[in-house]
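Asker: following is a predicted model, sequence given first.
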Amino acid sequence: MGGGGGEVCCVIVPSKWRPGLTVKISWLQGGHFQRDASGNVVMKNGNKVFIEGSWKTRTVTIPEYQAKEMQHVDIHFLPNDQVLVKLSDIFPEHPDYRPAYPREMQHTSQ
């Protein structure tokens, strides 16, 4: 299930959408904390030593938006390193949000 995420401020977009508007998204995929021979996480200067995975980058088109939708920018990381970016005035948990936010299926006992 997806839904990790977090917040970073800030993004600047034009107040009026125009065709061909794109954004470059870069993200770190994978990585791990360095461990010593005993399996303990290695610390340096009081911080865990992190070994980065690989960086991915995609330039994606920003779909058309209206002024009222300039509340926040949502970035969806999809399978096969695809990325969807959109401006919205509702959050992913809202039932009218598209694409629909993934939900765990409710299992019923029979």
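Answerer: Cool, got the structure.

Asker: C-alpha from now on. contacts and neighbour counts both.
Answerer: Fine.

Asker: show me how far stretch 13-28 is from its chain's centre.
Answerer: Chain-centre distance of stretch 13-28: 15 Å, with CA atoms, centre = their mean, to the nearest Å.

Asker: which residues touch it?
Answerer: Applying CA atoms under 8 Å, 6 or more residues apart in numbering, the contact partners of stretch 13-28 are 52-67.

Asker: are any of those residues buried, and which?
Answerer: 60-62 (16 or more other CA atoms under 10 Å).

Asker: in CSV, list these along with secondary structure and distance to residue 77.
Answerer: Listed next are those as CSV, based on DSSP: H, G, I helix; E, B strand; the rest coil; distance: CA to CA, whole Å:
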residue, secondary structure, distance to residue 77
60, strand, 12
61, strand, 14
62, coil, 14
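
Asker: and here is the other one:
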Amino acid sequence: MKINRMLKVCFTFLMVLVAGCAKATDSASSAANISGINHVAGQAINSFSVNGYGGSLTGNSCCIMLPDKWRPGLKANITWESDPNANEPIPMKKKGFGYDEDAYAKHAEKYQQHSTVVDIPKYDQACGLTVHFLPCNQVKVTTSCYGYGVPEYPVKEPLNMKEPASCPVK
């Protein structure tokens, strides 16, 4: 009698486990890395996010959920903070380590908050999402499986671009 009961419990547990796995493989979205590339000389991107998921300029961050199959109207809502004076030196503390708090606070007052919504270009396979930060607070995104700089990569803008004297009005 105990063996039958144990078999039923094991069978039920196995069915729940298999049902959970089946549902996971039927998922319409998959996790993908987020990365960013700053193309603007003298400006730093302090932080950014895409559709609420945080990204990194120092490599890949995990993760953003992207549909397994691209569909028209797929958007990336991008928010970011930039430091337009990234090359401006900030004095260090006279004693101890780190920056002088008052000088750092004055520098940080110049940080700028930005946001935009852009189309995610058509893809057959999403190999992560890369955000390219361009002059005039413009961005481009790609899901390309190629790396920046190779001929097949869709974003061709160079690094270290200078901000123009005036930007087009949106």
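Answerer: Sure, I can see it. Given the structure is predicted, the values throughout are model-derived calculations rather than measurements.

Asker: superposed, how do the two chains score by TM?
Answerer: Once superposed, the chains reach a TM-score of 0.67 (TM-score structural alignment, normalised by the length of the first structure), with 97 aligned residues with a CA RMSD of 3.4 Å.

Asker: before we move on, back to that, residue 88 of the first structure: which of the contacts of stretch 13-28 of the first structure is nearest?
Answerer: Set against residue 88 of the first structure, the nearest of the contacts of stretch 13-28 of the first structure by CA to CA is residue 65 (7.9 Å).

Asker: where along the second structure do the strands fall?
Answerer: Using DSSP state E, the strands found in the second structure span residues 29-38, 44-50, 53-54, 61-67, 75-83, 112-119, 129-134, 138-142.

Asker: of those, which is nearest residue 18 of the second structure?
Answerer: Evaluated over these, closeness to residue 18 of the second structure peaks at strand 29-38, with 19.4 Å, by CA to CA.

Asker: for residue 155 of the second structure, see how far away the counterpart of residue 13 of the first structure in the second structure is.
Answerer: Residue pairing (TM-score structural alignment): residue 13 of the first structure is matched to residue 66 of the second structure. Using CA to CA, to the nearest Å, we find residue 66 of the second structure at a distance of 20 Å from residue 155 of the second structure.

Asker: tell me the contacts of the aligned residue in the first structure for residue 154 of the second structure?
Answerer: Under the alignment (TM-score structural alignment), residue 154 of the second structure maps onto residue 98 of the first structure. Applying CA under 8 Å, 6+ apart, we find residue 98 of the first structure in contact with residue 92.

Asker: quick one: residue 98 of the first structure from residue 38 of the first structure, how far?
Answerer: Distance, residue 98 of the first structure to residue 38 of the first structure, using CA to CA: 47 Å.

Asker: most tightly packed of the strands of the second structure?
Answerer: strand 129-134 (a mean of 23; mean count of other CA atoms under 10 Å).

Asker: tell me which strands and helices that strand is in contact with?
Answerer: On a contact count with 3 or more CA pairs under 8 Å, 6 or more residues apart in numbering; DSSP states H and E, strand 129-134 of the second structure meets strand 29-38, strand 138-142.

Asker: for residue 106 of the second structure, find the nearest of these.
Answerer: Residue 106 of the second structure lies closest to strand 29-38 among those, at 23.7 Å (CA to CA).

Asker: got the buried ones among the contacts of stretch 13-28 of the first structure as TSV, with distance to residue 3 of the first structure columns?
Answerer: Converted to TSV, these look like this (distance: CA to CA, whole Å):
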residue	distance to residue 3 of the first structure
60	20
61	22
62	21
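
Asker: how close does residue 8 of the first structure get to residue 19 of the first structure?
Answerer: Computed as CA to CA, the residue 8 of the first structure to residue 19 of the first structure distance reads 26 Å.
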